[in-house]
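Participant: Sequence first, then the predicted structure:
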Amino acid sequence: MSRHPFEFVTEDGVETVRVYARGADVLGNPMINFGTAFTEQERQDLGIEGLLPSGRISLNTQLKRVYRQFRRQPTDLSKYLYLNTMQDRNEILYYRLITDHVEEMLPIIYTPTIGQAIQQYIADIRVAFENLMLGPDDVDLIVATDSEGILGIGDQGVGGVAIAVGKSAVYTAAAGIHPHRVLQVVLDPGTDNLDLLSDDGYLGARHARVRGKAYDEFVAEYVRVVTEMFPKAMLHWEDFGASNARRVLETYRHVAPSFNDDIQGTAAVVVAALLGAVRASDRPLEQHKIVIHGAGTAGTGIADLLVTIMEADGMSREEAQSRFWCLGRRGLLREGLRMRDFQAPYARPLSELESWQYSGGMPNYRLREVMKNVQPTILIGTSARPGAFGEDIITQMT
């Protein structure tokens, strides 16, 4: 097993870096590349003699030079790109520069300039698809992800393209769609995964995940380009984060054929099984009490579809929603609790909870207490938490 090119060591309260790499590997690693600041002895020890100009320029002198170059950049976007290039080459210099000038640098490396950088990515979208040299009738399906909610493990940056490739294979294997008529797309608005951002081999955009207006414009341009170039293609939205998944689907489902299997696919399968069970129970769906453990996009997608079915059977939307007790990260969805817009219709009124009985006498809105007080007839699990449904939970059902 090869040794890491360097490690940080603390001795007597002083942190130093111990470098194992030699030669060009030293200069190619931005975390240990001091550039022309290496002393003559360090150049000999690290085997980089002849790989740098013979003159030595101290880190402080380098800082003055790069700061002047930074200030000469004509626009904020060009300053952003200048800093990005420096970070790829010499992180020591990069972090020292932004630390020494933090108030001036923050608006460049983050908002608002990062939004302009996203606009630059937007300009590249059409070029990327044009380079595929495909005609309007050549694509039936486009599987896209922004990699924020990958398989319950969260933000995976551009590595999330693997989930789009995998889902395309499912379409081919299970639905018979020709693999050459499917495109896999990763939308890269950045990543909040610090492990990826600190990995010098990471290929994605090296900044925090962009949100808000800049993100929406990025997605809007993607949709505009692909619907214009491939007007017959269905848009599959794969593993978008909870803050965007439903909103993106609702925004574009009337623009182009759209499908989010986390929301719609999971709901269709679960509800199909549930309707079969309801028929066997000899109790109509509207008389059931339903607890959903995991009120994310999948859980609320199931609830929404069941509400639609209840409405078709004559119930009002409010009456149908009242048959659900949904639990999220903070327990039962209830009035006054911070939650996402798509969860709000399932918030239980506080007046209902005043009559609940709690173990230990203190209010608790976790699964055990919900089951004891509601005694549901249907229990659905869409949480990534294993082992949630033990015997003590199941026996509370009626």
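Facilitator: That came in fine, so what should we check first?
Participant: rest of the way, CA atoms for contacts and neighbours
Facilitator: Will do.
Participant: In the helix or strand hosting I98, which residues are buried?
Facilitator: I98 is located in helix 91-100, with elements delineated by DSSP states H and E. For helix 91-100, burial by neighbour count (16 or more other C-alpha atoms under 10 Å) applies to 91-94, 97-98.
Participant: Looking at these, which is nearest A273?
Facilitator: Closest approach to A273 among the buried residues of helix 91-100 (C-alpha to C-alpha): E91, at 54.3 Å.
Participant: coming back round to it: looking just at contacts, which helices and strands does the helix holding I98 meet?
Facilitator: Applying 3 or more C-alpha pairs under 8 Å, 6 or more residues apart in numbering; DSSP states H and E, we find helix 91-100 packed against helix 59-72, helix 76-89.
Participant: just checking, next helix/strand downstream of it?
Facilitator: Next along from helix 91-100, by DSSP H and E: helix 102-109.
Participant: ok, and here's another one to check against it:
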Amino acid sequence: MSLSLSLSSSASKLQAIRWVRPRLDILDQLLLPHASTYIDISSSADGHRAIATMQTRGAPAIAIVAALSLAAELLGSSHQVAQLEAESAATFIEQRLDYLATSRPTAVNLFDAIRKLKAVVRNAVTSGEDVVGAYVSAAEAMLAADVADNQNIGRLGAEFILGRSLGNQLKVLTHCNTGALATAGHGTALGIIRSLHASDKSLEHVYFTETRPYNQGARLTAYELLVEEIPATLVCDSAVSALLRSDPSIRAIVVGADRVARNGDTANKIGTYQLAIAAKFHGRDFIVAAPTTSIDLDLDSGAGIVIEERSQDEVLATEGFSAESVVAMGSELKRAVVRVAPVGVAAWNPSFDVTPAELITAVVTEKGVFVKAEGANEFDLLKSLSN
């Protein structure tokens, strides 16, 4: 079987996922923003580890890395799955996909990808070689589709915001990281910001939160905005309400999503819910950007979304690199953990929260911008996606 293919995974200046068949490399996001280091992902075990430890993160990126990590394993020189009977090959792949499903519990994209990939291998029943070939092609197609979907989200979201803005210049705020580092390329919420910046420089300024306790904003969004040369300012999570009151030119808060229920309730990085409340109080748009793979039409509301709880150590201590090793160019970065809270104190560390649909202005997908019916508190995403 011939399996030579090269795919570029990013339309932005950043490339967090590199796939050139049969090799998968990902940007180690635990070292960002101080070092841009790629790690080799050659098996589903490598992919599982990278997702669980957050070397890669972001709902779309998790799904792509999971799918391609198994593709890399199947194409590895030491692997013999292609030599098996079709039934045995499909069973092996399904078992590895079930294992990858245990890496993170909240993001629906991962489970959507696994469901689709299982269907692909079950339909390729001629031989083990056909099963492997069909799986790899499907995983590669997911990579390419994610980039295209993100570019559509960026364009549609930018048009929506510009259509509701007064004047040519505007400011927006975003939370967590939703750009090329969290997707296969371009990004969702940060993709909208990137598209706004490209549209005749109509975007005057971006504010972004630190996103405690893992600091995805301070580390990763900051890194992306610097690379893309977009004017931006970092703010503490707790400073957003004060910022909105002091600067009325901030017209919208734009966030991503890990799972969106049929009624529009949205699970996203912890802290999103309180930003939506602040936006509602101050009369600003609150926009969710997500591919349709993040919409779970089987869920009536956000009450059914499982929220991942991470180690309390992420709250009780802070982790980073010593200032000396960052400043000393060319030296090895020295990771340090600094205990903040006293010993004996417990911490609650949910990774996500759920924002009620009534606080959300619009849900931007690659298929369109969805708003609530006049007078409604919830979306009807099943109807919206059926039209």
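Facilitator: Yep, it's here. As the structure is a computational prediction, the values presented were derived from the model and not from experiment.
Participant: tm score of chain vs chain?
Facilitator: After superposition, the two chains reach a TM-score (TM-score structural alignment, normalised by the length of the second structure) of 0.30; 181 aligned residues with a C-alpha RMSD of 6.3 Å.
Participant: still on that earlier bit, would you mind finding the most buried of the helices and strands packed on helix 91-100 of the first structure?
Facilitator: Among these, ranked by average contacts under mean count of other C-alpha atoms under 10 Å, first place goes to helix 76-89 (a mean of 18).
Participant: Touching, A144 of the first structure and V165? I think so.
Facilitator: No. Assessed by C-alpha atoms under 8 Å, A144 of the first structure is found out of contact with V165, at 9.4 Å.
Participant: hmm, back to that, how about JSON lines for the buried residues of helix 91-100 of the first structure, with distance to D45 of the first structure added?
Facilitator: Formatted as JSON lines, the buried residues of helix 91-100 of the first structure follow (distance: C-alpha to C-alpha, whole Å):
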{"residue": "E91", "distance to D45 of the first structure": "21"}
{"residue": "I92", "distance to D45 of the first structure": "19"}
{"residue": "L93", "distance to D45 of the first structure": "21"}
{"residue": "Y94", "distance to D45 of the first structure": "24"}
{"residue": "L97", "distance to D45 of the first structure": "27"}
{"residue": "I98", "distance to D45 of the first structure": "30"}
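Participant: Go through these and name the one nearest R68 of the first structure.
Facilitator: Nearest to R68 of the first structure among the buried residues of helix 91-100 of the first structure, with distances taken as C-alpha to C-alpha, is L97, at 11.1 Å.
Participant: Could you pull up the contacting residues of the closest residue to the closest one other than its chain neighbours?
Facilitator: Nearest residue to L97 of the first structure in three dimensions, chain neighbours excluded: L63, at 6.4 Å (C-alpha to C-alpha, 6 or more residues apart in numbering). For L63 of the first structure, the contacting residues are 93, 96-97, by C-alpha atoms under 8 Å, 6 or more residues apart in numbering.
Participant: quick one: contacts of stretch 111-119 of the second structure?
Facilitator: Defining contact as C-alpha under 8 Å, 6+ apart, one finds that stretch 111-119 of the second structure is touched by 63, 67, 90, 93-94, 97-98, 101, 135, 138-139, 293.
Participant: And the furthest pair within these?
Facilitator: A90 and T293 (23.5 Å).
Participant: re the thing from before, just the contacts of stretch 111-119 of the second structure now: which is nearest E204 of the second structure?
Facilitator: T293 (31.1 Å).
Participant: Okay, Q119 of the first structure and A245 of the first structure: tell me how far apart.
Facilitator: According to C-alpha to C-alpha, to the nearest Å, Q119 of the first structure stands 21 Å off from A245 of the first structure.
Participant: So which of those two has more stuff around it?
Facilitator: Counted by other C-alpha atoms under 10 Å, Q119 of the first structure and A245 do not tie: A245 has more neighbours, with 21 against 16.
Participant: wait, that one sits on T297?
Facilitator: Yes. Between A245 of the first structure and T297 there is a contact under C-alpha under 8 Å: 7.3 Å.
Participant: now for the helices and strands packed on helix 91-100 of the first structure, which one comes closest to A268 of the first structure?
Facilitator: Closest to A268 of the first structure of these is helix 76-89 (C-alpha to C-alpha; 44.8 Å).
Participant: What helices and strands are in contact with that closest one?
Facilitator: Counting contacts by 3+ C-alpha pairs under 8 Å, 6+ apart, helix 76-89 of the first structure is packed against helix 59-72, helix 91-100, helix 102-109, helix 113-130.
Participant: For those helices, could you give me TSV that also reports distance to D195 of the first structure?
Facilitator: Shown next, in TSV, are those (distance: least, C-alpha to C-alpha, whole Å):
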stretch	distance to D195 of the first structure
helix 59-72	27
helix 91-100	16
helix 102-109	19
helix 113-130	20
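Participant: what's the closest of these to F6 of the first structure?
Facilitator: helix 91-100 (14.0 Å).
Participant: Specify the angle between the closest one and helix 59-72 in degrees.
Facilitator: 70 degrees (axes from the mean of the first three to the mean of the last three C-alpha atoms, to 10 degrees).
Participant: if we can go back for a sec, tell me which of A144 and V165 of the first structure has more neighbours.
Facilitator: A144 (24 against 17).
Participant: hang on, T233 of the second structure is in a helix, isn't it?
Facilitator: No. Under the criterion used here (DSSP: H, G, I helix; E, B strand; the rest coil), T233 of the second structure is strand, not part of a helix.
Participant: For it, give me its contacts.
Facilitator: The contact partners of T233 of the second structure, by C-alpha under 8 Å, 6+ apart, come to 205-208.
Participant: Recalculate using a threshold of 10 Å.
Facilitator: 173, 205-209, 218, 222, 225 (C-alpha atoms under 10 Å, 6 or more residues apart in numbering).
Participant: Distance check, it against L243 of the second structure.
Facilitator: For T233 of the second structure relative to L243 of the second structure (C-alpha to C-alpha), the value is 11 Å.
Participant: how many neighbours does S195 of the second structure have?
Facilitator: 25.
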